[in-house]
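**Q** Predicted coordinates and the sequence they were generated for:
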Amino acid sequence: MTKDVIALTPGMPDPMALLAGLHAGGPDLGVTTSADDAVIHLCTPTGRRLVSVEAPVVVHTPGEAERLLGSQVAVPEVPFWWTEARASTAVPEAEDLAGSFCGRLTLLLGGTSWPPGAATLRVVDTPDDGGITAAPAPEGALPAVDVLTDATAVVLVDRPVVALTAWLSDVLRAAVASGRALHVVTPPHARLSLPLRTALTGPPNRWVVQDPDDGYYDGLSGAVLRWRDGAFAPALDRDGRPAVAKAFRPPGSTAERQLTVSFRTHHAPEPDLVLGLGLEAAWRHLTGAEPAGWGTAEPINLPWSPRQLTALARGRAPDPSQLLAVGRPDRPALATLRVQRTRTGLAQEVTLALGLAAGSPAPLDAIEPLAEALVARHGLRTLLVTLHPARADLTAPAHLEHPPAPVSFTLGAADVRAVGIAHARRPPLPHRPTALGPAAGPALHYRFGDGTDASAWADVDRLTRHLAAART
């Protein structure tokens, strides 16, 4: 598994501190850079990469280090600097080298490192390459991965929570651009953060769990996997169906839950349009506060600012932007926001997940007022709300979880007009929808239940068919 060591320092890693860290292997090691100098590589004299150091990130968001690394690390007060050193799995000494790099940073700048006890100050002796010279990486090559084939980029990671870091996001983007799948291999105790789980949902990308009994299995579907033709692929049973790993069985029931709110808004291309306000409205309705931070990768490091978010998306246009937001530690909440141009304006797609501890009520009474606010001020097109038993910390374990149950669906005014209001008002459901917004052109809010009955998906299917029939 990839051995990562992270330095958490109250002071910014300045050039002198970085230079001291880069001498962790003595003066004979070389230094190269990649990603427009954002990543520094410690190399053997022949060019073999041993440790890759990501550009330091300043974290302003309370609770991010605890969310991703656990509570066993004494984290500096925000803002603090997060510096990752990623050791090569091909050289055993590389892990000690990464630990010595981070140990020198924390000695000079204060703070602490993760995992506990990994940081040292000793000079690490590295092996002789026997005169073999590493070939330089070609232009546009994938960021450092553990296994690369024509079909797949494989990365091995051992962390309590495997997150969508800037490095892993770059690997995913480069893998897609090269026509490869990304397979993230972890031990069975690892969990995925919600953004990474979303990114790996569905083939060809996979979360591959290394289990002592089943070998390898898919952490999201449970399919037993075998390495074949340069990729992990499902192993078939005697009937030709994918075999399911025993380790994927659920360990038991949980009283914790997750409420998921997914909605899409659309706006005309106005020059003073500010993005993220619909997401902020949802956060306020459901938690009573705005998001704590936003960013493009984890850790989510910037204080919440719709105007800064808008400026970044404008700078990336016409390409779409995929952004993240996080709540405060006492109210677990995570969201993804995708901003994309359309022929007629700008679409924002939001998925917001709320973690509910055992005994905490779900804020179902806030759903209809939220839908009304999104209709009135944020150009709502669709809104789907679901609830299901799952970890309140919003991480995904490598075993089967209970499926979500639908709570409600809201169809925006423009789509109601497209369907026909008379038809949309009379679905084959037990309850008639509630009209939201102007009486002359309302949106419609359909209720399915309290999120405890998964069979309510049959009502969702009937509604979908009913609305689609009118469009046809």
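**A** Nice, I can see it.

**Q** make it CA atoms for all contacts and neighbour counts henceforth
**A** Fine.

**Q** Isn't P406 up against A456?
**A** Yes. The pair P406 and A456 passes the contact test of CA atoms under 8 Å, sitting 6.4 Å apart.

**Q** next, the one to line up against it:
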Amino acid sequence: MTKDVIALTRRMPDPWTMVAGLLSGGPDKLVDKTGEGAVVRLCDGEGRPLVSVEAPLLVQVPGEAERLLGATPPPVPYWWTEARATTGVEHAEQLAGTFAARLAALADGSAWPPEAARSLAVVQTDGVSVAPTPAAGQTAVDVLTDKVAVVIQDRPVLAMTAWLSDAFRTAATAQLGLQVVTPPGTTLSPAVRDSLSNWPSRWVVRDEHDGYYDGMTGAVLRWQDGMFSPVEVAEATADDPRTPVAATYQEVTATDERQLAVTFRTVHPADDHLVLGGALESIWRELTGEPPAGWGTAEPANLPWSPRQITDLARERAPQPTWIVAVGNPNRPGLATVRINRTKAGVEEHVTLMFGYGPDEEPPVASLAKAAEVLATRHRLQSMLVQLRKARRDLAVPPRFEGPGVPLAFVLGAEEVRQMPDDRARNTPLAQAPVPLGPKPRPTLYYPLPGDPSDLSGWQEFERLMRHLKGT
């Protein structure tokens, strides 16, 4: 039985409905709240979280249940309620499944996966009570050592859910890495990729041939010294002393699908008229003809797109940073992550944006210069890098080798161009001169690059350009 179960319902689970679901373990079971009331937990007699239940989330964005679960939800808007059972604790998975089944029955919906929520029977689990402090503040992890917290996720897509985001924050506060173990069929949401790239955090994939391997690098892993880490050199063969790479990771499938990736940074004066999210909306419109469909502080993205709401949230959280995810219409796969920081320079937005294209679809390469000009003239663009690569249209990251992207263009903002001495920004060693964008007295410069996904020499050109601009 899966460790995660999710109820997708037409009606909001009201407090009595939630209680009826929580009491699926029997009327003597008590609950505990954590995360400012966002999570309800059943805990065993030793204070270990048994089942963690997220607050119901109203999803107003189409396509999220299909993207993250492969499930068919009720019509938008609908309610998404997650319950997670801690592995290794008796009856926990049954209790979570029964909770989701009762919730779906009472609030008119369905549960995912269907086989996890077939029973409405009471699950007998004696000794469950309110978690004592400090256990009540701990995230329900499966293994905890002095180096890492390990969680097991059995989902089709490993997404940046509210629960996983909280696990990252809790681990970071404790100065621990977070290692997420998944079955071989799981893919990774791009929203999670950066967080799992920071050592000792890892995406650990179970494999029938090599045991475990890193889903992003392919390195064969072993549990040693309190965490998953690459096989030591002594375990490698004499012919190849490097860290072994899992055979499954090397099973590459040729694809005609492509991804267009854009990373950029803007900086704005911190004044009362500032509206955040406008830069992302502008480039999204230039490249697709429409704005993002929705956004959220976790996945699923549940709110209709609204720069004003994003701005209000960032102001409430300042001076702490704000992280959001934005998604597109299901017909045009698109996903962006935005990190908003208050700095001495003002308010900075760091955006990573991706779109997916099938074999019969052409990425809008001809629109890139116009999109860059819009960012430069309206949104105080500092820099932007555009890449193209052969990869899945749905943007999901598989636990297989995918070729790197190649740079299509680099853009340098007007203020950065102005600050460079000796007209260095204009006179580069590249064969093609930069294209000026925006006002002639203070232009932004657009540097075209080869951009052929089958030829990695574009990175050599990009490195030459970077060395030149830095004066090294």
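**A** Thanks, I have the structure now. From a predicted model like this one, the values you see are computed outputs, not experimental measurements.

**Q** what do P406 and A456 of structure 1 both touch?
**A** Residues touching both P406 of structure 1 and A456 by CA atoms under 8 Å, 6 or more residues apart in numbering: F448, G449.

**Q** Give the residue from those two that has the larger number of neighbours.
**A** Counting neighbours by other CA atoms under 10 Å for P406 of structure 1 and for A456 shows that P406 has the greater number, 27 against 18.

**Q** Please identify which helix or strand holds that one.
**A** P406 of structure 1 belongs to strand 405-411 when assigned by DSSP states H and E.

**Q** what helices or strands is that strand leaning on?
**A** Under the contact definition 3 or more CA pairs under 8 Å, 6 or more residues apart in numbering; DSSP states H and E, strand 405-411 of structure 1 sits against strand 380-389, strand 443-447, helix 457-471.

**Q** Now it on structure 2. Mean distance?
**A** For strand 405-411 of structure 1, the mean distance to aligned residues of structure 2 following superposition is 0.5 Å (mean CA distance after the TM-score superposition for structure 1).

**Q** Could you identify the helix or strand that succeeds that strand?
**A** Immediately after strand 405-411 of structure 1, counting by DSSP H and E, sits helix 413-419.

**Q** Which helix or strand lies directly C-terminal to that next one?
**A** Where DSSP H and E defines the elements, the next helix or strand beyond helix 413-419 of structure 1 is helix 421-424.

**Q** what is the orientation angle of the strand holding P406 of structure 1 with strand 380-389?
**A** 170 degrees (axes from the mean of the first three to the mean of the last three CA atoms, to 10 degrees).

**Q** can you list contacts of strand 405-411 of structure 1?
**A** 371, 380-388, 443-457, 460.

**Q** need the contact list for Q340 of structure 1.
**A** P318, D319, P320, S321, L346, A347, Q348.

**Q** Point to the residue nearest the middle of structure 2.
**A** A191 (1.6 Å; CA atoms, centre = their mean).

**Q** what's the counterpart of that one in structure 1?
**A** In structure 1, the residue matched to A191 of structure 2 (TM-score structural alignment) is P195.

**Q** what helix or strand does that match sit in?
**A** helix 194-200.

**Q** And the helices in the stretch 1-150 of structure 2, which stretches?
**A** 15-22, 64-69, 92-106 (DSSP state H, counting those that start in this stretch).

**Q** Just name the most buried of these.
**A** Of these, the one with the most neighbours on average (mean count of other CA atoms under 10 Å) is helix 92-106, at a mean of 27.

**Q** Pull up the aligned stretch in structure 1 for that one.
**A** Helix 92-106 of structure 2 corresponds to residues 94-108 in structure 1, going by TM-score structural alignment.

**Q** how big's the offset between the matching stretch and structure 2?
**A** Stretch 94-108 of structure 1, aligned to structure 2 and superposed, deviates on average by 1.3 Å (mean CA distance after the TM-score superposition for structure 1).
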